[in-house]
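> With the input below, show me the fold.
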Amino acid sequence: MSNLATVPKNGTLSNRNSNGNYLNVSDWLDDIFNRDLPSVFTSNFNTGMSLPKINIKETADAFMVEMAVPGLKKSDFHIDLDNQVLSISTETKEETEHKEENYTRREFGYSSFKRSFNLPESINDEKINANYENGILSILLPKKEEAKQKPARSIKIL
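All right, here's what the predicted structure looks like:
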């Protein structure tokens, strides 16, 4: 019989019955709250927009970041660089109002997201540029000259 305490997912210490014939309340609650939830609950529902996926491609000369975010305008994006941390964010608000003789209907919409990345020291931050076209935000992160991959070469033996 073991006297070791186990640490469940919620971080609290609990003693488990060594015969394992019953489920205690803590385990039951862990099971309820840690099971896979429908995507409506795991998305960024507080902001009205799910977190867009990012593709990052590395070449010998640069990194290319691509983010699919259709339906926005260039002016909706904010791209900031602070101490080698690249942040991409957007915030959109929409308000409509429909007035009739007996009632007024107002609808409000708000959506936002923010993604941040620690950039390697090899990035030439003076030459970073971004483009938004056909729903794809592309950010080119060029490497410093000394960090660029040199082509393979043969070395002659003397």
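> From here on, just use CA atoms for contacts and neighbour counts.
OK.
> hey, where'd the helices end up in the chain?
Ranges of helices within the chain are 25-34, 39-42, based on DSSP state H.
> by contact count, what packs against the longest one?
When contacts are defined as 3 or more C-alpha pairs under 8 Å, 6 or more residues apart in numbering; DSSP states H and E, helix 25-34 packs onto no helix or strand at all.
> ok so, going back, tell me which of the helices of the chain sits most buried.
Relative to the other members of those, helix 25-34 carries the highest mean neighbour count by mean count of other C-alpha atoms under 10 Å, namely a mean of 11.
> follow-up on the earlier one: same list as before, the helices of the chain that is, but in JSON lines and with distance to residue 86 included.
Converted to JSON lines, the helices of the chain look like this (distance: least, C-alpha to C-alpha, whole Å):
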{"stretch": "helix 25-34", "distance to residue 86": "32"}
{"stretch": "helix 39-42", "distance to residue 86": "25"}
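> To check against the first, give me the structure of this:
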Amino acid sequence: MLFRYNSAQDFNTLESYINGLLGDTRVPSTQFEKGSVKVPAAELQETDDAIYLKLELPGLEAKDLDIQVTEDAVHISGERKSETQIQNNGTTKSEFYYGKFQRVIPLSARVQNTNVTADYKNGILNLTLPKSEREKNKVVKVNLEQTTA
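Coordinates of the predicted model:
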């Protein structure tokens, strides 16, 4: 008897099985030529005066991160280094992602990139990005002239 081998289908079956055991814990990812690269999850909040960006970066130390802010985007990159473990018997199954990552988050308004403040605690990075003065003053009152007919 002959069976056709379908590696993609087998991989999807294995992924479904692992997700069923551990719960679906996948984080957002982007696709590059060499496969899937994990990127940190982000949350943006905007007020009249600032944009607040929160990034989830568990297991990383501040020294492993590179954060650059332009007037219209936040560029973040880093590397999660693998911890070497020696085991005598058994196997290790891991869904952790080790390696370099990079993410660019476009901003909805221009910010004063020289006045950004950051706080990094318990794997959560909080950035406060104050809006530029011209963004704060974007509301323009329109005067309507009454015409007599």
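> Now the TM-score, please.
Comparing the chains after superposition, counting by TM-score structural alignment, normalised by the length of structure 2, produces a TM-score of 0.54; 110 aligned residues with a C-alpha RMSD of 4.1 Å.
> Show me what residue 100 of structure 2 lines up with in structure 1.
When structure 1 is aligned by TM-score structural alignment, the residue opposite residue 100 of structure 2 is residue 112.
> Please work out how many residues are found near its match.
18 (other C-alpha atoms under 10 Å).
> mind listing what's buried in stretch 130-138 of structure 1?
By neighbour count on 16 or more other C-alpha atoms under 10 Å, the buried set for stretch 130-138 of structure 1 is 132, 137-138.
> Would you check the span in structure 2 matched by it?
Using TM-score structural alignment, the residues of structure 2 aligned to stretch 130-138 of structure 1 are 118-126.
> So for that stretch, first residue to last residue, what's the gap.
End-to-end distance for stretch 118-126 of structure 2, by C-alpha to C-alpha, to the nearest Å: 6 Å.
> With stretch 27-46 of structure 1 instead?
Distances were taken as C-alpha to C-alpha; on that basis the terminal residues of stretch 27-46 of structure 1 are 28 Å apart.
> picking that back up, now the match of residue 100 of structure 2: closest residue in space, sequence neighbours ignored.
Leaving aside its chain neighbours, residue 112 of structure 1 sits nearest to residue 91 (4.2 Å; criterion: C-alpha to C-alpha, 6 or more residues apart in numbering).
> Also residue 62 of structure 2?
Excluding its sequence neighbours, the residue lying closest to residue 62 of structure 2 (C-alpha to C-alpha, 6+ apart) is residue 120, at 7.2 Å.
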